[in-house]
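**Q** Please find the sequence and the predicted model below.
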Amino acid sequence: MNYYILADRFLLEGGEKIGGYLKIENGKFGDFANTIPEGSDVQDWSGYTIAPGLFDTHIHGVNGHDIMDGTVEAVHSISASILDQGVTRFLPTTLTSSSSDIEQAIKAITVATEQGLPGAQSEGIFLEGPYFTEKHKGAQNPDYFKKPNLDEFNAWQKLAKDSIVKIALAPERGHTMSFIKDVTATGVQVSIAHTDASYDCCMEAVSNGANNYVHLFNGMSGLHHREPGVVGAALTDQSVFAELICDGHHVHPDIATLAYEIKKEKLILITDCMRAGLMPDGDYQLGDFKVFMKDGIAKTVFGSLAGSTLQLINGVKNLQQWSGKPLYEIWHKGSLSPAHSLGISNKIGSISKGKVADYVVLNEFVDIQATAVEGDIKFKK
């Protein structure tokens, strides 16, 4: 499918391009042009802005479905449901559970992906757990916490047909450093999460290959001036990425802005959304825990935040409003930074010649009007 996009504004990595035509050729971005050959196929989005598709690297579920349902239907539903949020790529994310439940989720993701996803496309599986510690467990079930086990992970990776691209763990657990080194040597990214690790422990984990901190400020030891903790390690190390949930509940707006000012291009906007996303207030399930959502905030019976119900487009809007930074700058924290963190920014994440033509159409209020995956418009308002 070859055509041109005509629009008022394009959000690029280094700024905005005003006006012109953008060529879409065989599902990839081509060159910009001021004039085009007569008779060319044109998608006329005059009056609108074109931005790269968003990439949610941490999402458990939405619209009544969850990855831990362990069904192909759930994976397909999540893929379709996040299109109108501007998300074109995602990492189906598991959580701590029994080995059999994790294996069933892996099977479902693998089969669903092989069948072909109807909306946003998977860039691989993210295992959030089960190698965590209890103090900052959040909504992860401590009954299944354990030490990292390379044989177990390799069995999961075989089941996934090598599609596991990221795993989160607590680095203070036994055998963790050798596990990090072995896993990252195969190309899998390791994230630090649900942990009470010291600053030095985190730095050792990074030296062994860890490159990301999951939902910064949540599920981790806080910042102290004599023991910087996990938060201190995440903020002071410019070599690593950090996820941020910008719903205004998980992190105060001013602290979210501070994190952005410090991390810059290493900040990744995520949702950590669970099945209650896009659903009305009420009772839901997250793994083995009952969750109650009120006013869009999901919590366990223990009072812990249980993931979020955030839409990624709203996370972008929130941080842009809180920080006052240009939209193109904040937008790429939800598209290009996630791609960078996984080493696939040469393929996706920004409007650049040769990259996959994942894009969204925005109105003046930054509302999604259309979403295209590989140049094919999958959602139109």
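**A** Okay, I see it.
**Q** CA atoms for contacts and neighbours, from now on please.
**A** Will do.
**Q** now the strands: where do they sit in the stretch 1-150 of the chain?
**A** Assigned by DSSP state E, counting those that start in this stretch, the strands in the stretch 1-150 of the chain fall at 3-12, 15-18, 21-25, 28-33, 42-52, 54-59, 61-62, 65-66, 87-92, 121-122, 125-128.
**Q** ditto for the stretch 201-350 of the chain
**A** Here the stretch 201-350 of the chain has its strands, by DSSP E, counting those that start in this stretch, at 212-213, 241-245, 267-270, 282-286, 289-294, 297-300.
**Q** Grab the nearest non-local neighbour of the residue nearest the centre of the chain.
**A** Taking CA atoms, centre = their mean, the centroid of the chain lies closest to residue 57, which sits 2.1 Å from it. If you skip the residues right next to it in sequence, residue 57 has residue 91 as its closest partner in space, 4.8 Å away by CA to CA, 6 or more residues apart in numbering.
**Q** Any idea how many residues pack against that neighbour?
**A** If you count neighbours by other CA atoms under 10 Å, residue 91 ends up with 23.
**Q** these two touch, right, it and residue 122?
**A** Yes. Assessed by CA atoms under 8 Å, residue 91 is found in contact with residue 122 at 5.6 Å.
**Q** For the nearest residue to residue 92 once chain neighbours are set aside, the count of nearby residues, please.
**A** Of all residues not flanking residue 92 in the chain, residue 125 sits nearest, at 5.3 Å (CA to CA, 6+ apart). Residue 125 has 25 neighbours, counted by other CA under 10 Å.
**Q** now do residue 258
**A** Neighbour count for residue 258, taken as other CA under 10 Å: 14.
**Q** Could I get the buried residue list for the lengthiest helix in the chain?
**A** If you go by DSSP state H, the chain has its longest helix at helix 99-115. In terms of neighbour count (16 or more other CA atoms under 10 Å), helix 99-115 has its buried residues at 101-113.
**Q** for comparison:
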Amino acid sequence: MTSLLIHGARKLDADGVVDGFWMHTSGDRIEAVGTGDGWRERIDAVEAVQPADAVAGGVTGPDAAGAVIDAAGRWLTPGFIDLHGHGGGGHSFDDGPEAIAGALALHRRHGTTRSVLSLVANPVPSLLVALETIAVLADTDPLVLGAHLEGPYLARNHRGAHNPDFLRSPTPEEVALLVARGRGHLVQITIAPELPGALEAITAFVDAGVVVAVGHTAADLALTKEAFDRGATLLTHAFNAMPGIKHREPGPVVAAFDDPRVGLELIVDGFHVHPDVVKMAFLAAPRRIVMITDAMAAAGSADGHYRLGTLNVSVTEGRAMLSGTATIAGSTLTQDAALRWAVEESGVDPVLAVEALTATPARTIGRADDLGLLRPGFAADAVLLDPDWTVTAVYAAGRPLL
């Protein structure tokens, strides 16, 4: 069994800011938390499962059994949760287990401890194979939360960086097939509710325990509200790949603002959504914003040419576009960078910004009882950050990742 004891931290989560905070983990759970010097009474519990040099000197590496860590006033947050990302570190989640491992390693170094793996539109047989691959990983790695199908049920006129050849309308038979192949690990699906059969598909996916997001859509306010009444509870990367807010045509974003059941994904990188619009979203839907990366393979890698599914992507100065077009093709974002953008450029309260990376995504996927907060009984996922929001250490399921 592993054990960690972090003390002297400035705790920051959805419960607020607490100085002089300490946290003791046992195995993959948080055992106890407190403030002041109470942590000293727990050193023996750590030493019992820990080499003496590691207790004295801090974490000795990713295989260390445990450690006593002086946070020295650094921020301590829950581990970040990314509900929507396609890859990173030069790798794509569509490309099999080795590529998935490479991409996850990049994001874990930047504080993302739990990930939903997003798949772009592809032929259904290819999606079935990818769902099976992710299901196998999720069975063995608790840090992999499951799969997100961002397609194939998207509107052609708002398809973004999805191959139009693979877009289609849902059928009951196909919905049942996708759910079955996910083996309980299909966490989320994005659907354009105007497609034939889409509203019925929303109901079927929700009944199967899948989080349905409205996105890549031309839906108006009324149709989006109908999708929410059918059980959709998320808006895929709000403002992007959907109608904007017009004074006589409010569109899907306003429908989501108005519905307390619905979360709104935001890509906070200073490019996808203007910093002032980010601030507006946090004010309009407090505690319902989910900051995602929507990252593709170039995240954490160099500018150049990449693939997103079957499409070519060119990345210049960190901005990913379909080659030869002005169409955005995901991001090169990591969640620590999103936190810095939100706080420093949009002026979002740090508590709300961290909540949008932790407790809100956990609640969105039905994991509010064990992910996203630094409380006893919750997963031992945590991130230490310097005052400038630079990640200095990452812990997941009670073990150091960085």
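**A** Ah, there it is. As the structure is a prediction and not an experimental result, all values here were calculated from the model.
**Q** one step back: for the strands of the stretch 201-350 of structure 1, could you give me JSON lines that also reports mean neighbour count and distance to residue 39 of structure 1?
**A** Shown next, in JSON lines, are the strands of the stretch 201-350 of structure 1 (neighbours: other CA atoms under 10 Å; distance: least, CA to CA, whole Å):
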{"stretch": "strand 212-213", "mean neighbour count": "28", "distance to residue 39 of structure 1": "48"}
{"stretch": "strand 241-245", "mean neighbour count": "27", "distance to residue 39 of structure 1": "45"}
{"stretch": "strand 267-270", "mean neighbour count": "31", "distance to residue 39 of structure 1": "40"}
{"stretch": "strand 282-286", "mean neighbour count": "18", "distance to residue 39 of structure 1": "53"}
{"stretch": "strand 289-294", "mean neighbour count": "18", "distance to residue 39 of structure 1": "53"}
{"stretch": "strand 297-300", "mean neighbour count": "22", "distance to residue 39 of structure 1": "51"}
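**Q** could you dump these to a markdown table with distance to residue 140 of structure 1?
**A** Converted to a markdown table, the strands of the stretch 201-350 of structure 1 look like this (distance: least, CA to CA, whole Å):
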| stretch | distance to residue 140 of structure 1 |
| --- | --- |
| strand 212-213 | 16 |
| strand 241-245 | 17 |
| strand 267-270 | 18 |
| strand 282-286 | 9 |
| strand 289-294 | 9 |
| strand 297-300 | 10 |
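**Q** matching residues in structure 2 for stretch 78-96 of structure 1?
**A** Aligned by TM-score structural alignment, stretch 78-96 of structure 1 falls on residues 103-121 of structure 2.
**Q** Sort out which residues of that stretch are buried, please.
**A** Buried residues in stretch 103-121 of structure 2, counted by 16+ other CA under 10 Å: 103-121.
**Q** need the strands of the stretch 1-150 of structure 1 in CSV with distance to residue 335 of structure 1, can you?
**A** Shown next, in CSV, are the strands of the stretch 1-150 of structure 1 (distance: least, CA to CA, whole Å):
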stretch, distance to residue 335 of structure 1
strand 3-12, 11
strand 15-18, 14
strand 21-25, 19
strand 28-33, 15
strand 42-52, 7
strand 54-59, 5
strand 61-62, 19
strand 65-66, 23
strand 87-92, 9
strand 121-122, 13
strand 125-128, 17
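**Q** Quick one: closest of the ones you listed to residue 341 of structure 1.
**A** Of all the strands of the stretch 1-150 of structure 1, strand 54-59 sits nearest to residue 341 of structure 1, with 9.5 Å by CA to CA.
**Q** Quick one: residues in contact with that closest one.
**A** Strand 54-59 of structure 1 is contacted from outside by 86-93, 126, 269-274, 312-313, 334-336, 338-339, 349, using CA atoms under 8 Å, 6 or more residues apart in numbering.
**Q** mean offset of that strand relative to structure 2 (after superposition)
**A** By mean CA distance after the TM-score superposition for structure 1, the fitted strand 54-59 of structure 1 averages 0.3 Å away from its aligned residues in structure 2.
**Q** and that strand, how far from the chain's centre?
**A** 2 Å (CA atoms, centre = their mean, to the nearest Å).
**Q** what about stretch 86-105 of structure 2, start to end distance?
**A** Counting by CA to CA, to the nearest Å, you get 13 Å between the two ends of stretch 86-105 of structure 2.
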